[in-house]
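S.K.: What follows is a predicted structure for the sequence shown.
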Amino acid sequence: MPQPIWLVRPRRDGGSDYVRFLPSQETVEIREGSHLPPQMPLLKSRHWLAIEEAEARRLELQQDAGYHCSEPLF
């Protein structure tokens, strides 16, 4: 996971849930939140995982939770 990755899932209210993966040297910072323009994004959680664990989490979100890869929301 050499580049930042955005996963997005649309919501019924017109907003989006998002998960942003920000890789660094040995870990990946994962930011989960929601966004309903024009409001500011809401950060719900922020944690760090090893690269292998982050990749497994990304696959789980895409396969089971309805997220898809996206351009940055903001």
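M.R.: Received, thanks. Numbers count the residues shown, from 1 in each chain.
S.K.: use CA for all of it now, contacts and neighbours both
M.R.: OK.
S.K.: So Q63, which state does it fall into?
M.R.: Following DSSP: H, G, I helix; E, B strand; the rest coil, Q63 is assigned to helix.
S.K.: ok, it to P41 distance?
M.R.: 24 Å (CA to CA, to the nearest Å).
S.K.: more neighbours, the two?
M.R.: Counted by other CA atoms under 10 Å, Q63 and P41 do not tie: P41 has more neighbours, with 17 against 11.
S.K.: Next up, a structure to set beside the first:
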Amino acid sequence: MPLPVWLVRPRSDGGCDYVNFLPAQGAVEMREGSHLPPQMPLLKHRHRLPVDEAEAWRRRLQQESGYQCSDPLF
């Protein structure tokens, strides 16, 4: 996972849940949160994972939880 990856899932209230994967020195930082414009994004969880584990999380979120690849939200 060499580049930042954004996954987004729309919510019924007009906002969205997001997961952002950021490469960081041989690992990947996974940030989970929600966003309801015009409010500031809410960061719910932050994890540091090995690259292969982060890739498995990305696939699982897309296949089982309805997340889609997206341009950066903010």
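M.R.: Arrived safely, thanks for sending. Small disclaimer: the values here were computed from a predicted structure and weren't measured.
S.K.: what helix or strand is the most centrally placed residue in structure 1 on?
M.R.: Geometric centre of structure 1, nearest residue: V19, 1.2 Å, by CA atoms, centre = their mean. Assigned by DSSP states H and E, V19 of structure 1 belongs to strand 16-23.
S.K.: quick one: that strand to chain centroid distance?
M.R.: Mean C-alpha position of strand 16-23 of structure 1 versus that of the full chain (CA atoms, centre = their mean, to the nearest Å) differs by 2 Å.
S.K.: ranges for the strands of structure 2?
M.R.: 5-10, 16-24, 27-35, 42-50, 68-70 (DSSP state E).
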